[in-house]
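**Q** here's a sequence, model it:
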Amino acid sequence: MDQLQVAAGGPLYVKLKQAIEDAIKTEILKNGDALPAERDIAQSAGISRVTVRKAIDDLVQDGLLVRRRGSGTFVSKPVPRLQQPLSRLTSFSEDMRRRGMVAGSRWIDRKLYFPTAEETMMLGLSGGARVARLVRLRLADGMPIALERTSLPQDILDEPEAIVESLYETLEARGIRPVRANQRISAVTLADDESALLGVPPGSAALSVQRVAYLETGRVMEVSRALYRSDAYDLTAELSLQT
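**A** Take a look at the predicted model:
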């Protein structure tokens, strides 16, 4: 913590707070980095642990740091928040374009597999059928936003490798488009590997959005589960009072 030397004069906790803020702004401390223990900071800066705790408390309140019970204190650099209305059935790429952002994907997997029992039941598959599985990290202007896992019947998507960016746009070019979907939203805690992919501290909260999409015939076209960063994504709904 040589970068966090505290100058003399003025409240020491303010000096330390500013030093940590500067380290975050200049990316000496990056989003998701663990802060050293309070005793180590106190020893390095030559100040008391009470002073260190006061500075960290203020930074936690400001949203620049986050405490994880049993794990420590981590940098949580604020990111732009995105709002997703729940009343529209759209793709991630469409959502990002509507906001003037560039959608991207970092592919983890896209192949044909024999289905699990759950996939067989959810997709209504017959014996011997296979599924296309897509696993990707979704990006907005290069920033990881969501970890998405999608399964589709092989007769709907027989070449998963053909998907470059938007799944829905690729399928629509073939005359396939969902007309409705059911979504289930819940709060979850990310596993360590999921946190690493999304660039957030271990044990971070996320929004889990499970979607079942249907074709006009009523057939299930897709089942998916996306984990959205809770510090960057809000789901909104417009409600009206029926009279």
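
**Q** C-alpha from now on. contacts and neighbour counts both.
**A** Fine.

**Q** against residue 186, how distant is the residue most central in space within the chain?
**A** When C-alpha atoms, centre = their mean is applied to the chain, the residue found nearest the centroid is residue 229 (3.0 Å). Residue 229 is 12 Å from residue 186, where distance means C-alpha to C-alpha, to the nearest Å.

**Q** now do residue 158
**A** Using C-alpha to C-alpha, one obtains 31 Å as the distance from residue 158 to residue 186.

**Q** quick one, which of those two is more surrounded?
**A** Set residue 158 next to residue 186 and count neighbours by other C-alpha atoms under 10 Å: residue 158 wins out with 15 against 10.

**Q** would you map the strands across the chain?
**A** Secondary structure of the chain by DSSP state E: the strands cover 65-68, 72-75, 82-85, 103-113, 131-140, 143-153, 180-189, 205-214, 220-229, 233-236.

**Q** pull the contacting residues for the residue nearest to the centre of the chain.
**A** By C-alpha atoms under 8 Å, 6 or more residues apart in numbering, the residues touching residue 229 are 145, 146, 198, 205, 206, 207.

**Q** out of these, which end up buried?
**A** 145, 146, 198, 205, 206, 207 (16 or more other C-alpha atoms under 10 Å).

**Q** would you list those residues in CSV and tack on distance to residue 109?
**A** Shown next, in CSV, are the buried ones among the contacts of residue 229 (distance: C-alpha to C-alpha, whole Å):
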residue, distance to residue 109
145, 17
146, 15
198, 16
205, 24
206, 21
207, 22
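
**Q** and the strands of the chain as JSON lines, adding distance to residue 167?
**A** Putting those into JSON lines (distance: least, C-alpha to C-alpha, whole Å) gives the following:
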{"stretch": "strand 65-68", "distance to residue 167": "35"}
{"stretch": "strand 72-75", "distance to residue 167": "34"}
{"stretch": "strand 82-85", "distance to residue 167": "18"}
{"stretch": "strand 103-113", "distance to residue 167": "11"}
{"stretch": "strand 131-140", "distance to residue 167": "9"}
{"stretch": "strand 143-153", "distance to residue 167": "10"}
{"stretch": "strand 180-189", "distance to residue 167": "15"}
{"stretch": "strand 205-214", "distance to residue 167": "13"}
{"stretch": "strand 220-229", "distance to residue 167": "11"}
{"stretch": "strand 233-236", "distance to residue 167": "21"}
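
**Q** compare with the first, here's sequence two:
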Amino acid sequence: MIDRSNSVPLYLQVKQWMVEKMDSGEWQEGDMIQPERELAEDFGVNRLTVRQAISELAAEGRVVRTRGRGTFVSSPKIQQPLGQLTSFTEDMRRLGMVASSRVLKLEIREATAVERTMLALPPQGLVFELNRLRLADGIPMALENAVLCYELCEKLTEVSFVELQSLYVALKEKCGLELTRAHQTIETLVPPQHMAELLKSPEGAPVLKMTRKTFTRDGTPVEWVRSFYRGDRYRFESELLL
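**A** All right, here's what the predicted structure looks like:
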């Protein structure tokens, strides 16, 4: 399995062997990988070599380390393109997965100072807040906290978000609002315990926080949303042109 005459570093040869096991289907999602000590003995290398291979696979989301239990094969990451304004429901449908939601919070209230700034609201302006756990094929994928200008989307009160998954569809069909562009930022953070429990994310795994402000064609801000995606299940990608 290891070719010491090969110029490829030993840890990359170990990593490639493990990748082939996963890509061939011999190692399935949830399978536990042999301990580092056993793999090192099988390959005839030291444990640091195996550890480096596993660390790279963990960084790529191919495996998940669970303290006190071991290392397990994880699901392939969802490739989420940047540069297109789409809903979670559309994204999952494109990937052949069934989107669903659990509504955690739904209320109409007075906007905070930050929300008034983000949505260009007057003093005492109202917002419609929708906080949901988003799932794909029953697996928690993201937490979404969407705050919208209530004056523009009052008819959202007629929508059952348990049944209707896409907020953007509701905005178009019920409120006559078509969102055409957005400004967003993405950063990583270690989730607080309650968030990690809702997402069922591995211990210590980061989440990808996306903050987005969405506009209509005439530049009216409608939505300010903060989404927290499981870092072990998502990979954002974009195409850059020179």
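
**Q** find residues that contact each of residue 229 and residue 186 of structure 1.
**A** Common neighbours of residue 229 of structure 1 and residue 186 (C-alpha under 8 Å, 6+ apart) are residue 207.

**Q** now do residue 145 of structure 1 against residue 92 of structure 1, distance only.
**A** On the measure of C-alpha to C-alpha, residue 145 of structure 1 and residue 92 of structure 1 end up 10 Å apart.

**Q** which neighbours do those two share?
**A** residue 138.

**Q** so which helix or strand takes in the nearest residue to residue 47 of structure 2 once chain neighbours are set aside?
**A** Excluding the flanking residues, the one nearest residue 47 of structure 2 by C-alpha to C-alpha, 6 or more residues apart in numbering is residue 40, at 5.3 Å. Per DSSP states H and E, residue 40 of structure 2 falls inside helix 36-43.

**Q** show me what that helix is packed up against.
**A** In terms of contacts (3 or more C-alpha pairs under 8 Å, 6 or more residues apart in numbering; DSSP states H and E), helix 36-43 of structure 2 is packed against helix 47-59.

**Q** which helices and strands does the helix it packs on pack with?
**A** So helix 47-59 of structure 2, by 3+ C-alpha pairs under 8 Å, 6+ apart, packs with helix 10-23, helix 36-43, strand 63-66.

**Q** go again with 7 Å.
**A** Where contact means 3 or more C-alpha pairs under 7 Å, 6 or more residues apart in numbering; DSSP states H and E, helix 47-59 of structure 2 is packed against helix 10-23, helix 36-43.

**Q** and residue 53 of structure 2, what does it touch?
**A** Contacts for residue 53 of structure 2 (C-alpha atoms under 7 Å, 6 or more residues apart in numbering) come out as 11, 12, 14, 15.

**Q** and those residues as CSV, adding distance to residue 109 of structure 2 and neighbour count?
**A** Shown next, in CSV, are these (distance: C-alpha to C-alpha, whole Å; neighbours: other C-alpha atoms under 10 Å):
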residue, distance to residue 109 of structure 2, neighbour count
11, 55, 21
12, 55, 17
14, 56, 22
15, 52, 20
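
**Q** and these, which is closest to residue 22 of structure 2?
**A** residue 15 (10.8 Å; C-alpha to C-alpha).

**Q** what about the spatially closest residue to residue 168 of structure 2 that is not a sequence neighbour, neighbour count?
**A** Distances taken as C-alpha to C-alpha, 6+ apart put residue 87 closest to residue 168 of structure 2, at 6.6 Å, once the chain neighbours are dropped. Counted with other C-alpha under 10 Å, the neighbours of residue 87 of structure 2 add up to 14.

**Q** and what of residue 114 of structure 1?
**A** Neighbours around residue 114 of structure 1, by other C-alpha under 10 Å: 15.

**Q** again, but for residue 104 of structure 2
**A** By other C-alpha under 10 Å, neighbour count at residue 104 of structure 2 equals 12.

**Q** how about the aligned partner of it in structure 1, what does it touch?
**A** Aligned counterpart of residue 104 of structure 2 in structure 1: residue 108 (TM-score structural alignment). Residues near residue 108 of structure 1 by C-alpha under 7 Å, 6+ apart: 135, 136.

**Q** now do residue 108 of structure 1 against residue 233 of structure 1, distance only.
**A** 22 Å.

**Q** next one: residue 85 of structure 1
**A** Residue 85 of structure 1 is 11 Å from residue 233 of structure 1, by C-alpha to C-alpha.

**Q** swap in residue 167 of structure 1?
**A** Distance from residue 167 of structure 1 to residue 233 of structure 1, by C-alpha to C-alpha: 21 Å.

**Q** which one in structure 1 is aligned with residue 23 of structure 2?
**A** So, by TM-score structural alignment, residue 23 of structure 2 is left unmatched.

**Q** run a quick neighbour tally on residue 181 of structure 1.
**A** The burial count for residue 181 of structure 1: 16, using other C-alpha under 10 Å.

**Q** who's in contact with it?
**A** 211, 212, 213, 214.

**Q** so what's the residue count around the residue lying closest to the last one once chain neighbours are set aside?
**A** To tie it back to what came earlier, the one meant is residue 214 of structure 1. Closest residue to residue 214 of structure 1 apart from its sequence neighbours, by C-alpha to C-alpha, 6+ apart: residue 220 at 4.5 Å. The number of residues packed around residue 220 of structure 1, counting by other C-alpha under 10 Å, is 20.
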